Structures are given as structure tokens and as C-alpha cells.
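**Q** Here's a sequence, model it:
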Amino acid sequence: MRLVVLGLSLSSSWGNGHATTYRALLRAFAARGHAVTFLERDVPWYAGKHRDLPDPDFCRLVLYPDLASLEDWRAAIATADAVIVGSYVPDGVAVGRMVQEAARGVTAFYDIDTPVTLAKLERGDEEYLSVDLIPGYDLYLSFTGGPTLDRLEREYRAPAARALYCSVDPDAYRPMDVPHRWDLSYLGTYSPDRQPTLERLLIEPARRAPDLRFCVAGPQYPADIAWPPNVDRFHHVSPNDHPEFYASSRFALNVTRSDMIRAGHSPSVRLFEAGACATPVISDRWAGLADMFVPDEGEAAGEIILADEPDRVLRALRETSEERRRAMADAARRRVLSAHTAAHRAAELEAHLLDARERRSAARAVVAEMAS
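**A** All right, here's what the predicted structure looks like:
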């Protein structure tokens, strides 16, 4: 299969979670024998030292300077077996129109931000997707599963909405035997709607427990945040250094954006990356999470700790024995390796694209029969 992807970024992981998601998925997709071309808008904030994968070995990466220059790739888009447009692509509506006009193969929208996208559409904000474009895509691949898929088909007239969760490359994310530097760490770009949860589940526990060590890694945090002295800060951690970062923490924190909490069924890539590295996760709650990872609430060790308040976080950090923590870590890793690797997602993507192609062929056959 010849696949063309127009995504936010493959070349730079700075300040976005799309890059690691695309890298894991497309590497595994290429390993299934497919040819992939990734078209990425060349923007200054992902250039220079922030471009940490300028020459991927699993696909062809093309940096195009502006919307007009995308016309140079119209033939590749037209002849591809499938074309995927991702969320947050600059000029995404215009890109989507061009793809739907030119492509002769399957067209899909891959939304790595589904609840945010739908909230924007409800406000009339069509930054990268418009309501009228959705029915024109053969397939809506969604970061979010559950009831949102029915809503996409019912309210937005998506011909087929399918969950395609984030995943992890287990060859890149593995356990490491390094000393623990922190009791709890968080890896993520600043977001205003995540910050209250970060305050509640990491910053406040740090204030109450000066003897414990914490870390927050990620860019764009405001300068006026009052970090307790026992919270280390890093402005960026390269994906190559993620495994060591997770391994250096007794626990990793997962914090979910408010739109995604309301929608539920929106697992962050952090859950899979930390799990693959055998670092147990403390997470906020949302519908569907307990269906993916077994909460640590019984006599036997579970796969994840769910927390609402600082006291629950501190109990986990202070009262979880090392034996139980290791049992949780092993259980979480087994869960990830059994269902949430990039190989699993690549197989799902292939199946979704082939199903969409069959539906297109069937629909065209019906039209041809009616015309005759």
C-alpha cells in the first residue's frame, strides 16, 4: 500500500505529542511492507535544534514551505492508495479540500485531539477541520473511542469513525536499570486546562512532602508558576531520553485535558510509554481508563493508580511497598505489550484502510449499476 500522510510534525517532537505517535505508528506500518510519504509544513518553531528526526529511515519525509507548494505533491496524493490528513495541520481545511479533490484512493482524517477538535467545532472554530469536510473523508480515525465514535457518525456524518489510539514502540521504550531520581514525574507540554490537575496531583503533594522528589518536564510553562524547591524542571526531554526519564521515576503522572476527560476513552501516549518502560502510573480519572488498565485497588497489584486528590498521591508514594510497585510495573508492561504497541496499531490502521477501500468499491459498484 502507498500511503501519504499530511501531519503536524514527524521531524520534531518539541512541544507536541504528535511526532512520537506518528513515528511509532508509521515505522510499524512500513514494517508491514507499505511505502509511506509524510508531508510536513516547514515551520520555524520545529526547525533547527528542535528537529530531532530530520531523516527517518522508515518513510520519505518531505518539508513543504507553504500551501501553494503542496501542489507539487498533487500527483503523489492522487495516485496513493490512501491519504491521511492529521489534526492541527496548518491550513488544515484547505489541505483537506485539496486532498479530497485530488485523491483517487481512500481518504482519512486522523484526529489525535478529537475532544478538542469537537469542542472547537462547537464554538465555530474551524482552525484545521470544518464540519462540511468530515463527510468527505472515507474514514475518521480518532484518538478517542467510546460514545464519541457514534457522535462523529450521527452528528457530523462521518462515513466511518474508528478508534486509533496512540501506541508505543517497545524497541524504543524499554525498562532501564538506573537509580531513581524522583518519586513522581510528569512529562508533558504546558496546557492551561491541564494545569489545575498538575497543581492538585503533583505540585501540592510536593509542597506537603518536602522530603520527596518530583520533576516536571516540558516546554511553554509560564514563568510565574511557583514551583516548590523539590520539583526539578526540564524544558524538553528528547524521545531518545524518554526511557531513562521514566526509569528514573518511581511513578509517572498522567494528566488529561478537560475536553478529553469529558469525552473519556482518550488514553494519552504517556500511559503506554511509561508502561512499556515498567514505570507505574498515577493518573486522573476518566471514563474508559479502567477498561484499559486495571486500577490498583485490591489485594493483588493492579496496573495503574487512580487519584483525585493530593492525599491519594501521597499515600501511593509513601505507602506502596517496593514489591508492590514492581508488581504494578510488570503488570502494566504486560498490558501494554499485549495490546498497545505500534505493531497493534499498524495492523488496526491497515484493516481500517482496507475496509474503507472495500466500502468505496461497493458504493461505486452500486452507482454504476444504477446508472446502467
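
**Q** only C-alpha atoms for contact and neighbour calcs from this point on.
**A** Will do.

**Q** Counting neighbours, which bits of stretch 72-85 end up buried?
**A** For stretch 72-85, the neighbour count (16 or more other CA atoms under 10 Å) marks 76-85 as buried.

**Q** Another sequence for comparison is provided below:
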Amino acid sequence: MKIAFYGSSLLSSYWNGAATYYRGILRALAERGHEITFYEPDAFDRQQHRDIDPPPWARSVVYPATESAMHDVLAEAGRADVVVKANGVGVFDRELLEGVLREARPDALTIYWDVDAAATLDEMRADPSHPVRRALPDLDLVFTYGGGPPVVEAYRGFGARECVPIYNALDPETHHPVAADPAFACDLGFLANRLPDREARVEEFFLRAAELLPDKRFMIGGNGWHDKPMPQNVRPIGHVGTAQHNAFNCTPLAVLNVARDSMAEVGFSPATRVFEAAGAGACLITDAWEGIEMFLEPGQEVLVARDGQDVAEQLAALTPERAEAIGQAALRRVLAEHTYELRAAEVDATLRETKARLREVAA
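**A** Below is the predicted model:
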């Protein structure tokens, strides 16, 4: 099928945490024979901080962040068999969603792909005129990158015809074990952009742990942390491009995952960082959230912490030997059960089943 995908960015992870997810899913769909065109606006300096060149498995269209350019790229939606609007493009989100529904062919599948479902659902609860809420009756399908049964039930309650979680996963060609890099040497590494709905949890799980372990070395990567007060044993290193993620994950004794508030509350929402770390064979410590055992086994393949005290205690007791064993167990699990190849098979099956069902209804 020809798939037109309107998203934040395929080419840059700069202030764009969904990049790894988009790349993994869409590359795997292309390998299954689908033709992908990804439309992204030239906004937020992302094009000045590209991580990859336009890939051979997708046609990349970067358009000026103007209303006229948006209408130009929307006009191409009529050529596609499947038209996807992802959330969080950041420029003309409402207009893009309305345009997708207007420009898609009558026989094309129209999909809303939500990479921040918990936050979107909160917005819809607060605003009866929310554009996604208004569009749901006209959309054929909603994909989310997590959320499990609570998100599926909520979306159906708002009128979605079908909602299917397609979880984050591992692309083993992109994220894999590499040699350690002295530039990332520390006891605990944490990689995430500074966002309002994550900051308090970072203060608890990362900065408090650093305060409790003044003799340990901590490192934080990501945008926005440069002016955040931190203990002296924490080193902020700024944006870390995806090409450096393997070394960042492989070098520290352990790496930390901290969910955003909404994702932690809903559960069943492993961040891309979880699979990147596991794919690199890293020893991962994650904050506690419901559903973690669906992806990694606590105590064997991942360490789970309820608060900063737990993080500090687990890190203090962690030996290189145990860290290695946990990391290798996690790597085996994600290679067997959580690759983008497997996720793309789910997407492909859902697209074909939905197409067939709509043909039957129209007949």
C-alpha cells in the first residue's frame, strides 16, 4: 500500500522523541512492501540537527512551516491508500488533521497515530471541541504507541471505531551493543529532554538518587537541562544524537528510564529508551509503572524503582557482573519478542483487516 504519513520528523530527533519509533515502524513496513512518504515541517530547528539523511526506504518531504506549503503537501494525500496524521507535529496540527480527512480518497484508510495518547485523552476530556475528539467518528482507525487496555477503552469511549496499541520496540540494526566510550563513563546515565510533565519525576528518581550517592557519578543527556540546578556529581551533556545512543547506553554501569507523568499514570507505555537500552545490552533501571512485565521481567531483565531511594539502593548494590547479566537477559528478551519487525507485522495485519472490513461494508 502507498502510505502518506504526516508527522513531526523522520530525519531529526531534536526535540522529537518519536523519531526512533517512526523510523523503526516505517522502515519495517517498507520492508514488507509498503511505499512510505513522510511529510514533516521545517520547524523547531530540527532540520539543522538532523540525525539521518533521507532514508532509501521512504520518500522524505520537508516543507516550509507555512499554511500554503501545508496545503501543498496535503494535496498529495489523495494519492495514498493509507493516510496517517500523527499527533505532535507542532505546526498546524488541527489543520493537518482536518486536511487529511478532506483530501484522502473515499476508499483510503484514514488513521490518527497517537504517540502521546495519555496526554491527548486528558486534553479531549477537558475540551469537547478538541480536534481529535471531533475527528474520531470520521477516522477509520487509531494507532497508539502504548497505553494498553485503559487507552483503548478511553479512545473507544470517545467514538473511535478501532484503537490498536503498537508499542515501541527495537530495531537491532540501529540499536545494539558497541564498545564503551569514555565520554559517557559514569555509574548512572539518563537520557531525556526536559519537559514539564517529566521534570518532577526526574528530580525524584535521578537527582535525588544523585544526592543520596555523592560518591557515584551521574550523567544526564538531552535538551533543556543546562540551567537546571543539580548536585555536583551530575554532569549534563546536552543533546545526544541517535548515532551516539548505543555508546551512551553501553558505557555506564546502569541507565535510567523515567516516564512522563501521564504515561506513568496510565501504564503500558514503555518509552523508546527502554528498548534502545535493552537492545544495547544495558542494565536498565526504570521507574515503576503498570504493565512493565509485558516487556521485561523485573529483577531479571530490568530493575524497577518506586522512588529515588530505590534507585540509590539498587545502584549502590549493583556489581558489574550483575549489571552485565541483567543487560544480556534484556537483550535476549527484546530480540525475541519486541522488534519493530514484529510490530510492523501487527500494523500490516490491522491495515489489511480494516481494508477488508470496509470493503465488505461498502459492498
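
**Q** Please tabulate the buried residues of stretch 72-85 of the first structure in JSON lines, including the columns distance to residue 189 of the first structure.
**A** Conversion of the buried residues of stretch 72-85 of the first structure to JSON lines gives the following (distance: CA to CA, whole Å):
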{"residue": "76", "distance to residue 189 of the first structure": "34"}
{"residue": "77", "distance to residue 189 of the first structure": "32"}
{"residue": "78", "distance to residue 189 of the first structure": "36"}
{"residue": "79", "distance to residue 189 of the first structure": "37"}
{"residue": "80", "distance to residue 189 of the first structure": "34"}
{"residue": "81", "distance to residue 189 of the first structure": "35"}
{"residue": "82", "distance to residue 189 of the first structure": "31"}
{"residue": "83", "distance to residue 189 of the first structure": "29"}
{"residue": "84", "distance to residue 189 of the first structure": "25"}
{"residue": "85", "distance to residue 189 of the first structure": "23"}
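
**Q** Looking only at residue counts, what's the top helix in the second structure?
**A** In the second structure, ranked by residue count with DSSP state H as the criterion, the top helix is helix 340-362.

**Q** what's that helix packed up against?
**A** helix 19-31 (3 or more CA pairs under 8 Å, 6 or more residues apart in numbering; DSSP states H and E).

**Q** The helix it packs on vs the first structure, average distance?
**A** Helix 19-31 of the second structure differs from its equivalent in the first structure by a mean of 1.2 Å after superposition (mean CA distance after the TM-score superposition for the first structure).

**Q** can you pull out the helices in the second structure?
**A** 19-31, 67-74, 93-103, 117-126, 131-135, 148-157, 196-202, 208-212, 245-250, 261-266, 272-279, 308-317, 320-337, 340-362.

**Q** List of residues touching stretch 22-33 of the second structure?
**A** Contacts with stretch 22-33 of the second structure, where a contact means CA atoms under 8 Å, 6 or more residues apart in numbering, come from 1, 10, 36, 57-58, 169-171, 340-341, 343-345, 348.

**Q** Let me fix that, I meant to ask about stretch 102-111 of the second structure.
**A** By CA under 8 Å, 6+ apart, stretch 102-111 of the second structure touches 74-85, 100-101, 139-143, 351, 355.

**Q** and if you look at stretch 80-91 of the second structure?
**A** Contact with stretch 80-91 of the second structure is made by 1-9, 40-41, 43, 65, 77, 93, 96-97, 100, 104-105, 107-116, as judged by CA under 8 Å, 6+ apart.
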